[in-house]
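Colleague: requesting a structural model of the entry that follows:
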Amino acid sequence: MSRALAVADAAAVAPQVRPPSRRHAVNDLDLHNWKQYDEILTDSLWIFPERDSSGAHKADYHGNFVPQIPRQVMMRYTKKGDAILDPFAGSGTTLIEAQRLGRHALGVELQPAVAELARSRVGQEPNVDRATIKVINEDCRSARTRIWALNFLKDLGRTHFQAAILHPPYHDIIKFSDNPDDLSNAGTVDQFLTMFDEVLDLTVSLLEPGRYLTLVIGDKYDGGEWIPLGFYTMQRAAAKGMTIKSVIVKNMAGSRAKRNVENLWRYRALYGGFYVFRHEYVIVLKKN
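Modeller: Okay, the predicted model is just below:
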């Protein structure tokens, strides 16, 4: 028997040793079984025909985003038991998804009634993994919010959050309140960006190095000009020591503001020389 045949025969009967599991440091995915993760999107175009309305999720709060966004982000960039910061909690969409996935989360909401709504909806969702979910009624730029956040982390035995998901107002497209601390009441785009900078200062300082911040935002059209809020805010975030990892375009089909006035918006677009908004951005950045 030749040496080559002997080696081949030995290889045929040798036990197959599975290499160590390839797991990311920031998620629970086993890349040896990557084909099993059909639910996780990896393309930069996200099309959701309709929002997830299961469980405690509802679409009645004007301006809330679809639950599929925070779900995708958490599956990709967090592990079970991680802590997530949501500076713009709204009616609790991110918090509900965090509880479903066994992630702890702190939500910050400026409006007292909306903060209570978020608490109520989180309470309606089963908490199988006993995740700690807290909603505070504060300005997400304030020193009080930092104290709340540090105490929240301390109770979990942590010093930083492992992810941050931000869904700020798209400047003044929707007026959420009369509170001057509300970013939707910023008088100009520059003032909006200055206020958003302050949100980033607090959020990034509380984020663990090497972990991810996700920004969900759309642009606006004002005074005959397209205002690229997505790019402006992305640049502000990158300037805080963040690396831009992905810019995802997500469809906005069925926007409540345009749902019943399609022909009017089509006429306005033809007359004004612009295109009707059908997308928003999901921008992923990594803290250096």
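
Colleague: going by C-alpha atoms from here, please, whenever you check contacts or count neighbours.
Modeller: Fine.

Colleague: quick check, central residue of this structure?
Modeller: Against the mean C-alpha coordinate of the chain, by C-alpha atoms, centre = their mean, the closest residue is I165 at 3.6 Å.

Colleague: strands of the stretch 101-250 of the chain, residue ranges please.
Modeller: 104-109, 133-137, 161-166, 207-217, 220-222, 225-227, 242-251 (DSSP state E, counting those that start in this stretch).

Colleague: one step back: who's in contact with the residue nearest to the centre of the chain?
Modeller: Going by C-alpha atoms under 8 Å, 6 or more residues apart in numbering, I165 touches 70, 84-87, 94, 213-216.

Colleague: can you give me the neighbour number for N263?
Modeller: 11 (other C-alpha atoms under 10 Å).

Colleague: now do the SS call for it.
Modeller: The three-state assignment at N263 reads helix, by DSSP: H, G, I helix; E, B strand; the rest coil.

Colleague: alongside the first, I'd like the structure of this one:
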Amino acid sequence: MSISNFKKDKKIRSLAPKDFKEETTTVWSFKQRGDWATHSGVYRGNWSPYIPRNVILKYSKPGEIVLDYFCGAGTTAVEAKLLGRKCIALDINDKAIELAKKNLDFNLNGLFDQIYEPELLIGDARDLSFIKDNSIDLICAHPPYANIIHYTDHKEGDLSFYDIDGFLNEMTKVAKESYRVLKPGRQCAILIGDLRRHKHIVPLGFKLINIYLNAGFRLKELVIKRQHNCKTTGFWYKNSIKYNFLLLAHEYLPIFEKPKELLSSKEDYTSYDKNVSLSIETCNCRKTLKEMETTTVWILPKKEYINFLNKNIIKRYATGKKYKIVNLSFSSYKNFKWEKVEKEDLSLLLIYSSIFENFDISKDDIKNYLSKGVELIDMLTPFLNKTGHVVIKLKDLRIDSYIIPVAKLFVDSISNDFLKLKEIIIITKDEEIKDFHKDNQEKDLKINHEYLLVYEKVK
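Modeller: Have a look, this model is predicted:
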């Protein structure tokens, strides 16, 4: 990406965002990108400075070392300097490093007794051999997405030119190096989004989470970053309805932690023999839906959450008159048979899971749910018509202070040749977005998002 046309930003008016409060929930939503200090959105694809500011404040202390191996225009490095942290920032693009140096050319005017100027380097995230083992306090980085925006003139090793499989293979090397240089017990935050190919979702975020987990990390938090640049009126609204697709409006910010002790083995969530029960529920959709949701983030009224959720799902995905709502809960499992429903007769199968309302849910319960949930979908797929959809409502869980990414695990477990992942939708309640931006001393973020996994019958 050329920086020849970039000019130095306007005179610095402030060194911090106005009325800033640290995020306390798992949905981060910044209506303004942030323009304090030298921050701007001129460099395509750079992330909002609110993200590294929150991560740095929560997971590091003044004087500690922050590493960003996808430096770009230097957003993380600027925040590290503003917050009194040391920083090592590198990028394979020499022109990006030039721009980052310009963005870091400002004075802190006695804000700290000790000022730490970030160390900017031209380098490759896959080779951090110049950094010692167990020496970094925090990693905070935003990689280029697979073959979306190109940042160099096809420089060798530029990950922005790799397509999905190649990108993930190279990120495997980045994850291994991240694990090596990070101190035990410390965190690594990576922002990543999903892609759409051939009208279906490629769960790039979940795939990248797997890579870092396979490298030895544990998942400390899974934050949803909401996008605010998705227009949902006029042209986009009409086409979202006409062609039945949602505008991608979310990214993932998984925050990994390097265990203080080596993990004995990787946990397997793919099968577990325990019983669950199934029940058919009805939908109360008395009121008409004035406007449908058209992005992958649905912020619904708290008072009528399920009602609005059902109406949006049914109106968009129940292409025929017949649909079923099924609830999975724990108790004795019985062979389940549809009554008065023929094969290839349903337009929608909506699966809720009351098991996630239990506060004492265990890892064994999750294994149980995944096994029986996949079994249920395989069993009921033949009842879907040729344009039918399966929608599964799920939520992440926290067990022993770590996140169990249930939606990701479910996607990993599905291997049904007749279904293809169409959408990953994030759902949350409007009042929870507003109410939990308060000062608190909680170490963990409040999980206030759920998922809808939307599968489409393709055979």
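
Colleague: please state their TM-score.
Modeller: The TM-score (TM-score structural alignment, normalised by the length of the first structure) is 0.77; 237 aligned residues with a C-alpha RMSD of 2.1 Å.

Colleague: still on that earlier bit, make TSV from the strands of the stretch 101-250 of the first structure and add distance to G273 of the first structure to it.
Modeller: Shown next, in TSV, are the strands of the stretch 101-250 of the first structure (distance: least, C-alpha to C-alpha, whole Å):
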stretch	distance to G273 of the first structure
strand 104-109	38
strand 133-137	42
strand 161-166	31
strand 207-217	23
strand 220-222	12
strand 225-227	10
strand 242-251	21
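
Colleague: looking at these, which is nearest to S54 of the first structure?
Modeller: Among these, the nearest to S54 of the first structure by C-alpha to C-alpha is strand 133-137 (18.9 Å).

Colleague: picking that back up, out of the contacts of I165 of the first structure, which is most surrounded?
Modeller: T94 (34 neighbours).

Colleague: that residue -> the second structure?
Modeller: Matched by TM-score structural alignment, T94 of the first structure corresponds to T76 in the second structure.

Colleague: burial check on the nearest residue to D127 of the second structure once chain neighbours are set aside, number of neighbours?
Modeller: Nearest residue to D127 of the second structure, sequence neighbours excluded (C-alpha to C-alpha, 6 or more residues apart in numbering): E177, at 6.9 Å. Neighbours of E177 of the second structure under the rule other C-alpha under 10 Å: 19.

Colleague: what of D435 of the second structure?
Modeller: A count of neighbours around D435 of the second structure, defined by other C-alpha under 10 Å, yields 9.

Colleague: kindly report the same for I433 of the second structure.
Modeller: For I433 of the second structure, the neighbour count with other C-alpha under 10 Å is 18.

Colleague: over to Y275 of the first structure?
Modeller: Count around Y275 of the first structure with other C-alpha under 10 Å applied: 13.

Colleague: picking up where we left off before, of the strands of the stretch 101-250 of the first structure, which approaches W46 of the first structure most closely?
Modeller: strand 242-251 (4.6 Å).

Colleague: show me what the closest one is packed against.
Modeller: Counting contacts by 3 or more C-alpha pairs under 8 Å, 6 or more residues apart in numbering; DSSP states H and E, strand 242-251 of the first structure packs against strand 45-46, strand 279-287.

Colleague: tell me how far stretch 233-245 of the first structure is from the chain's mean position?
Modeller: Computed by C-alpha atoms, centre = their mean, to the nearest Å, the chain-centroid distance of stretch 233-245 of the first structure equals 15 Å.

Colleague: and stretch 199-209 of the first structure, by the same measure?
Modeller: 14 Å.
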